[in-house]
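In: Next one to model:
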Amino acid sequence: MADLWLMSAPWWHFALRGVVIYVLVTTLMRVSGKRAMGQFTPFDMILLILIGNAVQNGMNGGDNSLTGATIMAGTLIVMNLVVAWGSARSRRFRWVVEGRPTLLAENGRIDHRTLRRQLVSEEDFLNAMRSNGCNEVRRIRRATLEPNGQIMIETID
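Out: Down below sits the predicted model:
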């Protein structure tokens, strides 16, 4: 029973591994694009599960103790709180971590090149238009892809 709590490395190894993996996965998710974060498909969910499995050994270093798991979980929670705190207090920090909104359409004109670059299908864009109460492209004043993956549309009334 005592083996459940016996760690194979010093406590700070687990904290350091947690920080490194958190930053790595956050960076990878940030690079993957806004649409991946905002609109989960079954493939996105599979990807998240596989990423979790892929980084597991990097985080625990082969340690299966409850103490190590507790330290890593605590580290991940603290990292998440630090990111939330920094995002709430600094626009620049939030832009680095989350990204900035991307202009998809303006003054009744859709930027199809930006749609492709942001991995937004025209069908998804048209669905977002309807969801925002806009039935005609010419009524769009401004449409942006927000860092959380939502498409926001301001219309000309």
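In: going forward, measure contacts between C-alpha atoms and count neighbours the same way
Out: Fine.
In: quick check: longest helix of this protein.
Out: Secondary structure of the chain per DSSP state H: the longest helix is helix 66-89.
In: Buried ones in that one, by neighbour count?
Out: Using 16 or more other C-alpha atoms under 10 Å as the test for burial, helix 66-89 gives 67-69, 71-72, 75-76, 79, 83, 87.
In: what sits against the closest residue in space to residue 33 that isn't next to it in sequence?
Out: Spatial nearest neighbour of residue 33, excluding adjacent residues (C-alpha to C-alpha, 6 or more residues apart in numbering): residue 118 at 6.8 Å. Residues near residue 118 by C-alpha atoms under 8 Å, 6 or more residues apart in numbering: 33-35.
In: Might you report the residue contacts of residue 44?
Out: Contacts of residue 44 by C-alpha under 8 Å, 6+ apart are residue 36.
In: One more pass at 10 Å, please.
Out: 36-37, 50 (C-alpha atoms under 10 Å, 6 or more residues apart in numbering).
In: Off-centre distance for the host helix or strand of it?
Out: Element membership for residue 44 (DSSP states H and E) is helix 42-60. Computed by C-alpha atoms, centre = their mean, to the nearest Å, the chain-centroid distance of helix 42-60 equals 14 Å.
In: And this one, please, so the two structures can be compared:
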Amino acid sequence: MDKLVEIFALQAGAAEMMIRGTTMYWVLYALLRISGRRDMGSLGMADMLVLVLVADAAGNAMSGDSYSLGDGVIVVATIVGWSYLLDRLGYYIPPLRRVLEPQRVCLVKSGRILASGLKREHITRSELMEQLRLKGVASLAEVDRAYLEATGEFSVIRSPRGIGEGPSTLEEDEPSG
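Out: Here you go, the predicted model:
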């Protein structure tokens, strides 16, 4: 029984562990928010952040500098608490959601590539064409709108116009300049 108490005894203290968890959550959240979203895939940024931080906090509690499971539990609870709070605040306060989550970016409009959208997200024409091909698009004329969504996924709204009237998505040449 003494060994069990020793395992859960706090080594660093609850306040310190909450401050550490809060600091790491916000530092990583800010870094991920400004670093872009192309590689996020289908996980939302906050989801990925929570998974990484929870795994790291739990790992440190089991084998890192802290041998206390109690310290790890406090850090994990702090991280999950921030995630829960931000999800709720973003739902009830839409302007806050616009600050916390990236907005979708239009990359193709009416069959024409929007260079400003590609530049904003650092996406090459080749990468855009690859994503369109993965969505089954053979020609830009098939695309009414294509977006890079907040999650990092590409979405395509097909045009009711004809198929194959515009440049092929098989073209790999980057425009010069």
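In: chain center to the longest helix of structure 1, what's the gap?
Out: Per C-alpha atoms, centre = their mean, the centroid offset for helix 66-89 of structure 1 relative to its chain is 16 Å.
In: Next, the mean deviation of that helix compared to structure 2.
Out: Compared with structure 2 after fitting, helix 66-89 of structure 1 deviates on average by 1.2 Å (mean C-alpha distance after the TM-score superposition for structure 1).
In: between that helix and helix 42-60, how big is the angle?
Out: For helix 66-89 of structure 1 against helix 42-60, the angle by axes from the mean of the first three to the mean of the last three C-alpha atoms, to 10 degrees is 120 degrees.
In: what's helix 66-89 of structure 1 aligned against in structure 2?
Out: The alignment of helix 66-89 of structure 1 onto structure 2 (TM-score structural alignment) spans residues 69-92.
In: Next, the contact list for the residue nearest the centre of structure 2, please.
Out: Taking C-alpha atoms, centre = their mean, the centroid of structure 2 lies closest to residue 45, which sits 2.6 Å from it. By C-alpha under 10 Å, 6+ apart, residue 45 of structure 2 lies in contact with 29, 32-33, 36-37, 39, 100-102, 150-152.
In: Pull out the buried positions in stretch 104-115 of structure 1.
Out: Under 16+ other C-alpha under 10 Å, the buried positions of stretch 104-115 of structure 1 are 104-106, 108, 110, 115.
In: Ignore what I typed, I meant stretch 144-157 of structure 1.
Out: In stretch 144-157 of structure 1, counting by 16+ other C-alpha under 10 Å, buried: 144-155.
In: What of stretch 47-62 of structure 1?
Out: Neighbour-count burial for stretch 47-62 of structure 1 [16+ other C-alpha under 10 Å]: 59-60.
In: Show me how far it is from its chain's centre.
Out: 17 Å.
In: ok, residues contacting that stretch?
Out: 8-9, 13-22, 24-25, 28-29, 41-46, 63-64, 68-69, 71-72.
In: List only buried entries from those residues.
Out: By 16+ other C-alpha under 10 Å, these give 13-15, 17-19, 21-22, 63-64, 68-69, 71-72 as buried.
In: Would you format these as CSV with distance to residue 133 of structure 1 included?
Out: Compiled in CSV, those are given as follows (distance: C-alpha to C-alpha, whole Å):
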residue, distance to residue 133 of structure 1
13, 52
14, 49
15, 48
17, 47
18, 44
19, 43
21, 41
22, 38
63, 53
64, 52
68, 51
69, 48
71, 48
72, 45
